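K.L.:
model the following, please.
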Amino acid sequence: MTDHRHPRRWLILVVLCLSTLVLVIDNMVLTVAVPPLTADLRASAQDIQWVLDSYMLVFAGLLLTSGSLADRFGRRKVMIIGLALFGAASLFATFVTTPGELIAARVVMGVGGALVMPSTLSILITVFDEQERRKAMAAWSAVAVLGMVGGPVLGGALIASFSWAAVFLINVPIAVVAIAAAVVLMPESRGPWQKPDPLGAILSAVGMTSLVWMIIELPQHGFLDQNTLVALTVAVAALGGFVWWELRTDSPMVPLGLFRNRDFSGGSLSLTLVQIGNGGLLLVLTQYLQFVLGYTPTEAGLAFIPMAVASLLFNSLGAALGTRVGNRTLAVVGMVAMAAGFVLLSDLTTTTEVLTLTTALGLLGAGGGLAAPAAIAALMGAVPPEQAGVGSALNDTIQQMGAALGVAVLGSVVAANYTDAMPADAPEAARRSIGDALSLGTPTLTDSARAAFTDAMSTAFVAGAAGVLAAATVALFVMRGRKPAPEPVSV
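P.N.:
Have a look, this model is predicted:
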């Protein structure tokens, strides 16, 4: 039998992993760079908020449109354009002298990231056949986890040796290598030509941007704030209009009929719930490690190594078992393991033993290594190859929304419970922020703040465990248990 697999498919996978890695590392190292760049650029708290949020707003708003563009004009072409924009904006960011210039750079980086991310997964599912796709997807997912965990470590080392600008400069050579390798190694692929859908693109961009903005504002201002209500109203109207239009137009940008497939809908919903539980994990736990246990930023990053190692090992195990036991079984088992990890994290104290933390993070990494690739494989296995770009964009959008909602929900839970647990006579700033409480240097107040934050964090992780168990329930009853049938490869 003739082997129709692409002869350079594993080298192409390296390019796809590099393209994903540059996006993940950038988002993670920036959290470490905030204190020094704040001082150097004399940025206000509002400036920093925009530096962080401008990327996410643009990225989320353009994902669906960029996936559709990739299917129409070529996935490799769109990915290369995105990498070029991301690299150029990163280089510009190293020379900025004002917060406004850095925000502008982050906006362009968001555009580049939105063009890159859907293209990587869509190229992967068109280059690899069903037999090898699971292994390729496991490697792609593992690289993303490595970037997520290694980002803070790399960022701390770069800042200590150079300056905060180095966290942006590191993106440039990775982007250049990925572009060169894509040009030399990667075949072009696209879906059948169809009419553009400008109204769908506008409605999706406005709706997704408004939804992310509402999620960002929610923890600080609550549902009754005027800005939050306006953003929610615009999001509901635009996304409702988007669904209405896509179901009626002759050439929809997004094939919403995919949600009638149980594997696609089950994988989508379970991934959303997992990300809601998982979204605030790094944000909350890094604060605990630094403010409560006294870790440095680099030490806090190193603490996540057990999670990365377990994820890598169980990614490989899941890839080997997937064709034998099916996506649903792996997803459910992995999510139950993740829930157990969250339960262990909820039992942390102000004097936690390293073994407890390591075990909990190992369970989270192992569970994620089994569950996420299986859910993504089920979801993407339901997408026709000609719609791989927009299908990948749907997957990315679902996970971004879940992660953003998770940050908002868990952040709100921690903030509210922390304030309630603090002494009523404590200074108002100390009751709102553990960082402000510790900066006052009062031993009694410091002890109260650490205990209050730990209790609040425990409540948040119980909520995270509930979210992941809900995801396991969805996967169990919605996703199909049978093994996926082989499908034709289109390159």
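
K.L.:
CA atoms for contacts and neighbours, from now on please.
P.N.:
OK.

K.L.:
let me see the contact set for the residue nearest the centre of the chain.
P.N.:
The centroid of the chain falls nearest to Q400 when counting by C-alpha atoms, centre = their mean (5.4 Å). Q400 makes contact with 60, 275, according to C-alpha atoms under 8 Å, 6 or more residues apart in numbering.

K.L.:
now the one 3 residues further on
P.N.:
A403 makes contacts with 272, 275-276, 278-280, as judged by C-alpha under 8 Å, 6+ apart.

K.L.:
the nearest residue to R75 once chain neighbours are set aside and G67, how far apart?
P.N.:
Residue nearest to R75 in three dimensions, not counting chain neighbours: S119, with 5.3 Å by C-alpha to C-alpha, 6 or more residues apart in numbering. For S119, the distance to G67 equals 7 Å [C-alpha to C-alpha, to the nearest Å].

K.L.:
give me the distance between the residue nearest to R75 and A388.
P.N.:
Distance, S119 to A388, by C-alpha to C-alpha: 8 Å.

K.L.:
and those two? which has more neighbours close in?
P.N.:
A count of neighbours by other C-alpha atoms under 10 Å puts S119 above the other of S119 and A388, at 33 against 30.

K.L.:
helices and strands around the helix or strand that one falls within, which ones?
P.N.:
According to DSSP states H and E, S119 maps onto helix 99-127. Judged by 3 or more C-alpha pairs under 8 Å, 6 or more residues apart in numbering; DSSP states H and E, the packing partners of helix 99-127 are helix 9-41, helix 45-73, helix 75-93, helix 130-161, helix 388-421.

K.L.:
and the second one, what's buried?
P.N.:
This points to helix 45-73. Neighbour-count burial for helix 45-73, counted by 16 or more other C-alpha atoms under 10 Å, picks out 47-48, 50-73.

K.L.:
just give me how far the helix or strand harbouring A371 sits from the chain centre.
P.N.:
Secondary structure assigned from DSSP H and E places A371 in helix 354-381. Distance of helix 354-381 from its chain centroid, counting by C-alpha atoms, centre = their mean, to the nearest Å, is 14 Å.

K.L.:
quick one, that helix and helix 130-161 angle?
P.N.:
130 degrees (axes from the mean of the first three to the mean of the last three C-alpha atoms, to 10 degrees).

K.L.:
number of residues surrounding the closest residue to G464 other than its chain neighbours?
P.N.:
Spatially, and ignoring its direct neighbours in sequence, G464 is nearest to G277 (3.9 Å; C-alpha to C-alpha, 6+ apart). For G277, the neighbour count with other C-alpha under 10 Å is 32.

K.L.:
same check on L281?
P.N.:
By other C-alpha under 10 Å, the residues close to L281 number 22.

K.L.:
please apply the same query to L364.
P.N.:
L364: 28 surrounding residues under other C-alpha under 10 Å.

K.L.:
three-state assignment of the nearest residue to it once chain neighbours are set aside?
P.N.:
Leaving aside its chain neighbours, L364 sits nearest to M338 (4.5 Å; criterion: C-alpha to C-alpha, 6+ apart). Three-state assignment for M338 (DSSP: H, G, I helix; E, B strand; the rest coil): helix.

K.L.:
another for comparison:
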Amino acid sequence: MSTTATAWSTRLRWVVLVACSAVALVIASMAALYTALPEIASETGATQAQLTWVVDGYTLALACLVLPAGALGDRFGRRLILVVGLVVFAVSSAVPLFMGGPMWLIGARTAGGVGAALVMPSTLSILTSSLPRERRNVAIGIWAGTVGVGAVLGILGSGVLMEFWSWASISVAMAISGVVLAVAGCTIPESLDAARPAFDPWGAVSGAAAVGLVVVAALEAPQRGWTDPVVLAAAIAGVAAGVAFALIELRAEHPLLDVRLFALRGFGTGTASVAIQFLVSFGLFMLIVQFFQLILGYRPLMSALAMAPMIAPMVILSVIAPWLAERYGLRLPTAAGLATVGVALLLLSRLSTDSTFTDILWPLLIMSVGLGLSAAPATAAIVDGAPEGKDGVAAAVNDAAREVGAAIGIALSGSILAAGYSERIDEVLPMVPEQIRGPVSGSLAGALEVTEHIGPQAKPLAEVAEGAFMHGLHNACLLLGSAVLVLAVVLGLWAPGRRVNGPVEAAPADDAHEPDRTALGTGSRTAP
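P.N.:
Predicted coordinates for the structure are as follows:
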């Protein structure tokens, strides 16, 4: 191999490393504070509602802004937006180290979500615009695998830090990582849409409102109930904003997102598949972390380590799956992957208070196989379905689908778990002393804390509460698993099969947006 070829290969590997490290950081940050919430509450005095927004403020900002952030990257430069996003992320992560109080923490996490929104679409669009087509799908597979395991890495990393230091160490780690990656980001090639169309402000506002309102409705539903006026109003307003966004984009000369893309079978299937994957993943993570800690009695670090085996199958299959999609079409990995996830959820619905780690390990491994099969092909279908030069917007659609799916998954799982717990615990609540009914009826964690203080005589009540929790977990896994199996069939029928004579479909063309292709890219202009 020549020196030039070797240098080129090294440069490509560096681009992939930086992009995947950056997206791993912002995804890990979504789940990093799960294990730290009890300590945050005790040190800052945060209420349960405030703790919810410590986590959700980040997700909400990320979901709202990821689409306009992708368009900004196409127009002004993806490397520039990536570096700016990492700087914002690093600074906001450091704020809790100097400013106390739950409101400062919520504000800092929300600002971190803004930085993450700039980072996420930039990482994928940098890969798709900087790599030759023959290497792009492998890079997308690595990226998708990294995103898939990002939340597990966040839980694992925070568990390790919490084992030795306070929750503030998580902020330190995220701030330092953000600075290091911002410096590294300055060394990769710049790329942008050569046409540099005018930014679509009305599309950006209506799109952010649609996503934001839907996410708020999903996040508030577990606490308020799905029929609460605030939840219903947010959901209806979100749908109305979504309709307005579609009408604006259909009329815009340079739309933020051509909504006709969703009619393309590959693009539409990929978007739906990505949303389902994150809906299931984050919904299950919320359930399983509680199962490990409340039923099996694991410490935060052990809970994180118990989920670590999911990483290997997901990463390995994410690299192989794009090849399967190229050979057999999007239909096979989508249907097979989602069906595998559905089977894993049904197996998890059979857990009991007597289950061991082995009982839960095999369903988790099966689920990681399903996610590994379906993740990368879905992302590749979204990227391939977008017009040339719109890599940032394609990446943003991919990321927005993930964030909305994650928010709905957390809300749906939480609501089903709470409803199942209440259904069973309400049967014995009249026999519980009035002074402890509140904690017992609220959650298994509250019930176990109360019964531990009472002593051995409260063991029957603890067992009833554990059984009520498992009833809610059964219902959540059973409903999610059944729904995913149905969706696997629907998307399998809708997804395009194997391409025989060239592409089955093409994205809507716009000759004015045809990019200037140069040495590094296959769809956008790049610069050193």
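
K.L.:
what TM-score do we get after superposing?
P.N.:
For this chain pair, the superposition-based TM-score is 0.95 by TM-score structural alignment, normalised by the length of structure 1; 489 aligned residues with a C-alpha RMSD of 2.1 Å.

K.L.:
rewinding a little: how much space between the corresponding residue of structure 2 for the residue nearest to the centre of structure 1 and R136 of structure 2?
P.N.:
Aligning on TM-score structural alignment places Q400 of structure 1 opposite E403 in structure 2. Counting by C-alpha to C-alpha, the gap from E403 of structure 2 to R136 of structure 2 is 24 Å.

K.L.:
give the buried residues for stretch 20-34 of structure 1.
P.N.:
20-33.

K.L.:
list just the nearest of those to P488 of structure 1.
P.N.:
Closest to P488 of structure 1 out of those is T20 (25.6 Å), distances taken as C-alpha to C-alpha.

K.L.:
the closest one is in contact with L146, isn't it?
P.N.:
No - counting by C-alpha atoms under 8 Å, L146 is not a contact partner of T20 of structure 1; they are 10.8 Å apart.

K.L.:
ok, which of the helices and strands packed on helix 99-127 of structure 1 comes nearest A201 of structure 1?
P.N.:
Comparing these under C-alpha to C-alpha, the one sitting nearest is helix 45-73, at 5.5 Å.

K.L.:
in structure 2, what stretch matches the closest one?
P.N.:
By TM-score structural alignment, helix 45-73 of structure 1 lines up with residues 48-76 in structure 2.

K.L.:
quick check: the matching stretch compared with structure 1, mean distance?
P.N.:
Average distance, stretch 48-76 of structure 2 versus aligned residues of structure 1 after superposition (mean C-alpha distance after the TM-score superposition for structure 1): 1.4 Å.

K.L.:
tell me, what's touching S119 and G67 of structure 1 both at once?
P.N.:
389, 392.

K.L.:
quick one: map Q226 of structure 1 onto structure 2.
P.N.:
Using TM-score structural alignment, the equivalent of Q226 of structure 1 in structure 2 is P229.

K.L.:
any idea how far the aligned partner of A372 of structure 1 in structure 2 is from T340 of structure 2?
P.N.:
A372 of structure 1 maps onto A375 in structure 2, with residues paired by TM-score structural alignment. As judged by C-alpha to C-alpha, A375 of structure 2 and T340 of structure 2 stand 13 Å apart.

K.L.:
more neighbours, those two?
P.N.:
Ranked by neighbour count (other C-alpha under 10 Å), A375 of structure 2 and T340 place A375 first, with 32 against 25.

K.L.:
from A400 of structure 2, how far out is the more buried one?
P.N.:
Computed with C-alpha to C-alpha, the distance linking A375 of structure 2 and A400 of structure 2 is 15 Å.

K.L.:
same check, this time on I27 of structure 2
P.N.:
Going from I27 of structure 2 to A400 of structure 2 by C-alpha to C-alpha gives 13 Å.

K.L.:
try L493 of structure 2
P.N.:
Relative to A400 of structure 2, and taking C-alpha to C-alpha, L493 of structure 2 is found at 24 Å.

K.L.:
relative to P198 of structure 1, which of the helices and strands packed on helix 99-127 of structure 1 is closest?
P.N.:
helix 45-73 (9.2 Å).

K.L.:
so how far is the first residue of stretch 482-489 of structure 1 from its last?
P.N.:
Stretch 482-489 of structure 1 has an end-to-end distance of 21 Å (C-alpha to C-alpha).

K.L.:
which bit of structure 2 covers stretch 128-146 of structure 1?
P.N.:
Taking TM-score structural alignment, stretch 128-146 of structure 1 hits residues 131-149 over in structure 2.

K.L.:
name the surrounding residues that touch that stretch.
P.N.:
12, 16, 19-20, 23-24, 27, 124, 127-128, 310-311, 314-323, 371-372, 375-377, 379-380, 520-522.

K.L.:
same question, stretch 24-32 of structure 1
P.N.:
Contacts of stretch 24-32 of structure 1 (C-alpha under 8 Å, 6+ apart): 144, 147-156, 167-168, 171, 297.

K.L.:
picking that back up, hmm, I81 and the residue nearest to R75 of structure 1 touching each other?
P.N.:
No - assessed by C-alpha under 8 Å, S119 of structure 1 is found out of contact with I81, at 10.8 Å.

K.L.:
quick one: secondary structure of the corresponding residue of structure 2 for S204 of structure 1?
P.N.:
Per TM-score structural alignment, the equivalent position to S204 of structure 1 in structure 2 is G207. The three-state label given to G207 of structure 2 by three-state DSSP is helix.

K.L.:
correct me, but G207 of structure 2 touches F245?
P.N.:
Yes - if you go by C-alpha under 8 Å, G207 of structure 2 and F245 touch, sitting 5.6 Å apart.

K.L.:
more crowded one of the two?
P.N.:
A direct count of neighbours by other C-alpha under 10 Å for G207 of structure 2 and F245 places G207 higher, at 27 against 24.

K.L.:
from A246 of structure 2, how far off is that one?
P.N.:
Applying C-alpha to C-alpha, the value for G207 of structure 2 to A246 of structure 2 is 9 Å.

K.L.:
likewise R11 of structure 2?
P.N.:
For R11 of structure 2 relative to A246 of structure 2 (C-alpha to C-alpha), the value is 40 Å.

K.L.:
so which of those two has more stuff around it?
P.N.:
Higher neighbour count among R11 of structure 2 and A246: A246, with 20 against 15, using other C-alpha under 10 Å.

K.L.:
wait, doesn't that one sit right on V259?
P.N.:
Yes - with contact defined as C-alpha under 8 Å, A246 of structure 2 and V259 form a contacting pair (6.3 Å).
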